[in-house]
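In: heads up, no residue letters with this:
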């Protein structure tokens, strides 16, 4: 799942080498949280107008996780 997130975000940013993804252990509800860090100038590109791109990224990641019987969340830091 981490690779899927990296591929999606790499297509959006100008500096793909600055992408950092950290993964938390599943919490008590079984949700794995992925923390996405990009270069400061690329943050707006990942979030999008009114958060539309961020929402789309989260939807794609949730649907991919559902195929693997996982629950995930993506936070953009």
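Out: Received it, and whenever you're ready, just let me know what you need. In this text, all values refer to a predicted model and were calculated from it rather than measured experimentally.

In: going forward, measure contacts between C-alpha atoms and count neighbours the same way
Out: Fine.

In: Settle this for me: residue 22 is touching residue 32, isn't it.
Out: No - using CA atoms under 8 Å as the test, residue 22 is too far from residue 32 to be in contact (10.4 Å).

In: So for those two, which sits in the more crowded spot?
Out: Between residue 22 and residue 32, counting by other CA atoms under 10 Å, residue 32 is the more crowded of the two (18 against 10).

In: Which other helices and strands does the helix or strand containing that one contact?
Out: Assigned by DSSP states H and E, residue 32 falls within strand 31-37. Judged by 3 or more CA pairs under 8 Å, 6 or more residues apart in numbering; DSSP states H and E, strand 31-37 is in contact with strand 20-23, strand 71-76.

In: In the longest one, which residues are buried?
Out: The neighbour-count criterion (16 or more other CA atoms under 10 Å) identifies 71, 72, 74 as the buried residues of strand 71-76.

In: Put this next to the previous one:
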């Protein structure tokens, strides 16, 4: 799922080489941290957080097949 977040983020930002994704996995949950360049933060969050919500929705639906709870944090 980290690769999915990386793929989506790199398609949205101006500096795709500065996209960093880290995964922390527990028994039943996964925390994905997304870091981008400060200039690209607005592109990832979007107006009123719509793009961030969409990224989280796509990742949660992909995680539903694996029976894990996923949280995407934009740092």
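Out: Sure thing, it's come through. Computed from a prediction, not measured in an experiment: that's the story for all the values here.

In: Can you give me the TM-score here?
Out: Counting by TM-score structural alignment, normalised by the length of structure 2, the TM-score of this superposition works out to 0.94. Behind it: 75 aligned residues with a CA RMSD of 1.1 Å.

In: returning to that earlier point: of the buried residues of strand 71-76 of structure 1, just say which sits nearest to residue 46 of structure 1.
Out: Comparing the buried residues of strand 71-76 of structure 1 against residue 46 of structure 1 with CA to CA places residue 74 closest, at 11.8 Å.

In: in structure 1, which residue is closest to the centre?
Out: The residue lying closest to the centre of structure 1 (CA atoms, centre = their mean) is residue 74, at 4.5 Å.

In: Regarding structure 1, what is its longest helix?
Out: If you go by DSSP state H, structure 1 has its longest helix at helix 52-67.

In: circling back to that earlier point, would you mind giving the helices and strands packed on strand 31-37 of structure 1 as CSV with distance to residue 38 of structure 1 added?
Out: Shown next, in CSV, are those (distance: least, CA to CA, whole Å):
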stretch, distance to residue 38 of structure 1
strand 20-23, 6
strand 71-76, 8
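
In: wait, which of those is closest to residue 46 of structure 1?
Out: Across these, closest to residue 46 of structure 1 is strand 71-76 (CA to CA), at 8.2 Å.

In: mean shift of that closest one relative to structure 2?
Out: Here the mean offset of strand 71-76 of structure 1 against structure 2 after fitting is 0.4 Å, by mean CA distance after the TM-score superposition for structure 1.

In: Run through who's touching that strand.
Out: Identification of contacts with strand 71-76 of structure 1 by CA atoms under 8 Å, 6 or more residues apart in numbering yields 30-37, 47, 58, 61-62, 65.
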